[in-house]
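S.K.: this is the structure alone, sequence omitted:
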């Protein structure tokens, strides 16, 4: 099906059910009202010269209007271009220019950035300011004022247009400019259906909290729960006290967050006494989760914690670690599974591959490779890069993993982040998990730094209170042995992160490898 068909499926379950609740502005829209708005916006787009399958970007904070605009892009059969407002303006301009984006919906709070984009991106010729008329651009209300609903064509067919493009999604860009991942209705629908199946059936009245950026993973999570008829409660951004209050006030049943937000909730003083008993699904996606922090989270929030693994090129739910598996592991039944990203979902085949293209047996570490409809079509206008990640007939994730005899997968590192010390491969995720077992350690990033004898030495960068280097190294050595344990520890107030919220290990390594040749 097309992306908008999943929203319409949720609408048809109960058109009068609350669909979007904008917690900041006190606005509530029913499924019927949202559907009507998306039809008006889509018709207005085509009346204003929008071409079928043209790229459209969204630029602004979370809001009900932002979600309506996203759904309207899909109803108009546009290609969604997510833009992260936390990126440097140069990076966003370069990406919009690269994908030849012609339309931009934005919020007036981003007016300074939009002015820069107007000057730097020649393909951008149409602008709509979502909240008010600004600088000659119409507000959304003005844009749809003369919308002729009869002018909206039917863009589907009996097969749901599987090859039409739903979005041009940027990669993280940690190793250079972002590449555009071409995601079709087939891949997007596979993701939505797989995720919806995983989180469905746990409540008759689902309420989903949207607090991570809609322009990142929160957008697809919202669409998956919308297809189940879930009400979306939208916060403009993450603030621990507001999140806890919103969960209690609206009886939230489903929430997605990256692990860093979970850690902030665990440390928040407002957590004590907060009512989070309504939670059925607390989904963690985006980066590996500290097993110890995951165990603590189950104690606090109950048996609702779960985890999925994916990437932009094979989005969201390549693997699934269910709430039941997490709760059992937290209780002591196969506790090692707290470090797992789960088992492959029904939508893909997953293998572990060596550098020569050979699939490896259980227990051996290699690159995690994927096959199936979930895999994206290609990188936009980059045939060489596409061919490189499809070597040996599989999609290559760039993540190093191993599989146990029960089919559970464990991500142990990014290939480029693996530390090679004295000829031994040291996987940073394993060391980070050991270090964060210490109650005083809030976060840990492990990298390799130059060493005259070993090539690289294992180095831990931690955010911690009232603990010293000697204690951290001794604990890791007892857990992992001398080769894998950090040889040095640096204490920082915060670990730098990419605009997507991942640990920025490239930036961390740069401070140590300046003027030297990186081993990785």
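M.R.: Right, received. Where do you want to start? Note that this is a predicted model, so its numbers are computed, not measured.

S.K.: hey, let's count contacts and neighbours off CA atoms from now on
M.R.: Noted.

S.K.: tell me which residues of stretch 382-392 are tucked away?
M.R.: Residues 386, 389-390 are the ones in stretch 382-392 that count as buried (16 or more other CA atoms under 10 Å).

S.K.: which strands and helices sit next to the helix or strand hosting residue 320?
M.R.: Applying DSSP states H and E as the criterion places residue 320 in strand 314-321. Applying 3 or more CA pairs under 8 Å, 6 or more residues apart in numbering; DSSP states H and E, we find strand 314-321 packed against helix 185-199, strand 305-311, strand 343-344.

S.K.: from the chain's centroid, how far away is that strand?
M.R.: Offset of strand 314-321 from its chain centre (CA atoms, centre = their mean, to the nearest Å): 11 Å.

S.K.: that one to strand 305-311, inter-axis angle?
M.R.: Angle, strand 314-321 to strand 305-311, by axes from the mean of the first three to the mean of the last three CA atoms, to 10 degrees: 140 degrees.

S.K.: between the helices and strands packed on strand 314-321, which gets nearest to residue 38?
M.R.: For residue 38, the closest of the helices and strands packed on strand 314-321 is helix 185-199, at 18.5 Å, according to CA to CA.

S.K.: and that closest one, what's buried?
M.R.: Of the residues in helix 185-199, those buried (16+ other CA under 10 Å) are 185-196, 198-199.

S.K.: for this structure, which residue occupies the most central location?
M.R.: For the chain, the residue nearest the mean C-alpha position is residue 217 (3.5 Å; CA atoms, centre = their mean).

S.K.: residue ranges of the strands in the stretch 201-350 of the chain, please?
M.R.: Along the stretch 201-350 of the chain, counting by DSSP state E, counting those that start in this stretch, strands occupy 207-210, 231-234, 254-257, 281-284, 305-311, 314-321, 343-344, 349-353.

S.K.: quick one: closest of the ones you listed to residue 33.
M.R.: Closest to residue 33 of those is strand 231-234 (CA to CA; 13.0 Å).

S.K.: who's in contact with the closest one?
M.R.: The contact list for strand 231-234 (CA atoms under 8 Å, 6 or more residues apart in numbering) reads 17-24, 62-64, 206-211, 222, 226, 250.

S.K.: residue 151: neighbour count?
M.R.: When neighbours are defined as other CA atoms under 10 Å, residue 151 has 12 of them.

S.K.: scratch that, residue 145 is what I was asking about
M.R.: 12.

S.K.: try residue 105
M.R.: Counted with other CA under 10 Å, residue 105 comes out at 23.

S.K.: got another one to weigh against that:
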């Protein structure tokens, strides 16, 4: 089976039902699929061929649905860019995947214009709103609505999503049609069945975690409701007004929604599932959200490279189980996924129940490779096909998984992956910095946030606020605002090092985690 064939079938069987909502705009399945066909023909008219990679930079919108469907119909491989990323990240994602074209929302066109000269392989930039002298709707309507009937094999590439890397370069995680469908199927495995016409809200970009719920909703005859920004009171209003049944939220979003002043007085009778993922969640947030929204919270675990592997519903999440703490766990393994704890020093060895080690996953929705990166692929996929997550955890006697730490110190802030090395590389360029270490510290709003400790050059005062501000600004301009360190501490002395001269992040980090029983935090 392939995504295109199943989406086409759902469009036929649900032709008159509402498929997508964005603000006041509503499209039926018939309308949405026709627009997708027209965009597919528009892209193929650029002499793009099935299997070619096409980047896209956009917010959630009707036009985002056009591209979601159009790239699928044309057999093109989507490469989502992230609106909050830096120009350097955009350039890398487009270049290393060999994108021949980019589709960009007009509000972000300047970002692609600024890097176009660095992308000789990009032959076409389609700007919504000013392409070929036409506005987007006129341009789209000028193309045929006859399905091009592009042949697709289930093992053809479907999408390349990007994740962070310890070197600071995002890695492309490649999914086939088969693995993308498997990931969506397993996301919904423990959910109450979706009935045709029910609505799934996408608060975050469908290029991120929420996108895993998009395809299963379409295939079920459900309606995808799109928001192009997150503001708690607006989101609460849409959830009630549109009678949302399903949604995905990172813990920081859930915390804001549960604390919105009108949330307790709303009608949540249609709400079935709020899927939580992307970052650890604090007990207080989970319990508060349960009290506000009811028994609708689902906790899952996985990562872009392999997902999902764990899932549990509210009855289990908030239960008392002898020998376990479900509230502190990420759930138990799904029926069709392998979950093991491996020896961090020898990944071929499986650890016994109760012992800490590196979490390893094997499931139908896992990546086949890092795109054009065989070395990184070999580091992360074992000889027996397991994906090493980089997370340290343990399994208890009842099968609950507890995430305890990160093998390589990745920071998850508000659902976004931030790698210390990428900040350190930027901060080291500041003329007043001699050496630097970046690590996660707890944060009430974001769960955790980056902190930078910098040994400074002679003549730089350790209480110089201007230098600290310059460091934050440097990171924001080079990497994006969400990656800048919230805290910057300047030292006159050298940073602590191991016997072989490696800066010891964990020694610097530990004082900030006193009172916490694990070295990851949630909101």
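M.R.: Nice, thanks for sending it over. Since this is a predicted model, take the numbers as computed values, not measurements.

S.K.: TM-score for these two?
M.R.: Remark: TM-score between the superposed chains equals 0.78 [TM-score structural alignment, normalised by the length of the first structure]; 445 aligned residues with a CA RMSD of 3.3 Å.

S.K.: pull out the buried members of the contacts of strand 231-234 of the first structure.
M.R.: Of these, these count as buried by 16+ other CA under 10 Å: 17-23, 62-64, 206-211, 222, 226, 250.

S.K.: in the stretch 51-200 of the first structure, which spans are helices?
M.R.: Under the criterion DSSP state H, counting those that start in this stretch, helices of the stretch 51-200 of the first structure are mapped to 64-75, 89-98, 111-120, 140-144, 185-199.

S.K.: same deal with the stretch 301-450 of the second structure?
M.R.: Taking DSSP H, counting those that start in this stretch to define them, one finds helices in the stretch 301-450 of the second structure at 314-317, 374-380, 420-427.

S.K.: where in the first structure does the second one fall?
M.R.: The aligned range for helix 374-380 of the second structure in the first structure is 383-389, by TM-score structural alignment.

S.K.: and the matching stretch, how far from the second structure on average?
M.R.: For stretch 383-389 of the first structure, the mean deviation from the second structure after alignment is 0.8 Å (mean CA distance after the TM-score superposition for the first structure).

S.K.: ok so, going back, kindly reformat the helices of the stretch 301-450 of the second structure as TSV containing distance to residue 363 of the second structure.
M.R.: Formatted as TSV, the helices of the stretch 301-450 of the second structure follow (distance: least, CA to CA, whole Å):
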stretch	distance to residue 363 of the second structure
helix 314-317	22
helix 374-380	14
helix 420-427	29
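
S.K.: out of the ones you listed, which gets nearest to residue 35 of the second structure?
M.R.: Among those, helix 374-380 sits nearest to residue 35 of the second structure (CA to CA), with 37.1 Å.

S.K.: how far does that closest one sit from its chain's centre?
M.R.: Between the centre of helix 374-380 of the second structure and the centre of its host chain there is 21 Å, according to CA atoms, centre = their mean.

S.K.: who's the closest spatial neighbour of the corresponding residue of the first structure for residue 114 of the second structure, skipping the chain neighbours?
M.R.: Per TM-score structural alignment, the equivalent position to residue 114 of the second structure in the first structure is residue 116. Spatial nearest neighbour of residue 116 of the first structure, chain neighbours left out: residue 89 (7.6 Å); criterion: CA to CA, 6 or more residues apart in numbering.

S.K.: what's the distance between the one you found and residue 351 of the first structure?
M.R.: Per CA to CA, to the nearest Å, residue 89 of the first structure is found 38 Å from residue 351 of the first structure.

S.K.: these two: who's more crowded?
M.R.: Neighbour comparison, residue 89 of the first structure and residue 351: the larger count goes to residue 351, with 24 against 17 (by other CA under 10 Å).

S.K.: thinking again about what came up before, the residue nearest to residue 116 of the first structure -> the second structure?
M.R.: Under the alignment (TM-score structural alignment), residue 89 of the first structure pairs with residue 87 of the second structure.

S.K.: mind listing what its match touches?
M.R.: Contact partners of residue 87 of the second structure, counting by CA under 8 Å, 6+ apart, are 111, 114-115, 478.

S.K.: how do the residues you listed look in the first structure, which are kept?
M.R.: Compared against the first structure with both residues aligned by TM-score structural alignment, their matches' CA atoms under 8 Å, those retain 111, 114-115.

S.K.: got those as a markdown table, with distance to residue 172 of the second structure columns?
M.R.: Shown next, in a markdown table, are these (distance: CA to CA, whole Å):
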| residue | distance to residue 172 of the second structure |
| --- | --- |
| 111 | 20 |
| 114 | 22 |
| 115 | 19 |
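
S.K.: just among the residues you listed, which is most surrounded?
M.R.: Going by other CA under 10 Å, residue 111 tops these with 16 neighbours.

S.K.: strands of the stretch 351-500 of the second structure, start to end?
M.R.: Secondary structure of the stretch 351-500 of the second structure by DSSP E, counting those that start in this stretch: the strands cover 357-363, 387-395, 401-406, 411-413, 416-418, 433-443, 447-456, 487-491.

S.K.: please report the distance of residue 421 of the first structure from residue 430 of the first structure.
M.R.: Residue 421 of the first structure is 15 Å from residue 430 of the first structure, where distance means CA to CA.

S.K.: hmm, I was thinking of residue 96 of the first structure
M.R.: Separation of residue 96 of the first structure from residue 430 of the first structure (CA to CA) stands at 37 Å.

S.K.: how about the residue nearest to the centre of the first structure, what's its match in the second structure?
M.R.: With TM-score structural alignment as the criterion, the equivalent of residue 217 of the first structure in the second structure is residue 209.

S.K.: likewise residue 279 of the first structure?
M.R.: Match for residue 279 of the first structure (TM-score structural alignment): residue 271.

S.K.: ok, and the closest non-adjacent residue to its match?
M.R.: Nearest non-adjacent residue to residue 271 of the second structure, counting by CA to CA, 6+ apart: residue 245, 4.1 Å away.

S.K.: can you give me the distance of that neighbour to residue 3 of the second structure?
M.R.: 23 Å.

S.K.: again, but for residue 351 of the second structure
M.R.: Using CA to CA, we find residue 351 of the second structure at a distance of 37 Å from residue 3 of the second structure.

S.K.: next: residue 196 of the second structure.
M.R.: With distances taken as CA to CA, residue 196 of the second structure is found 18 Å from residue 3 of the second structure.
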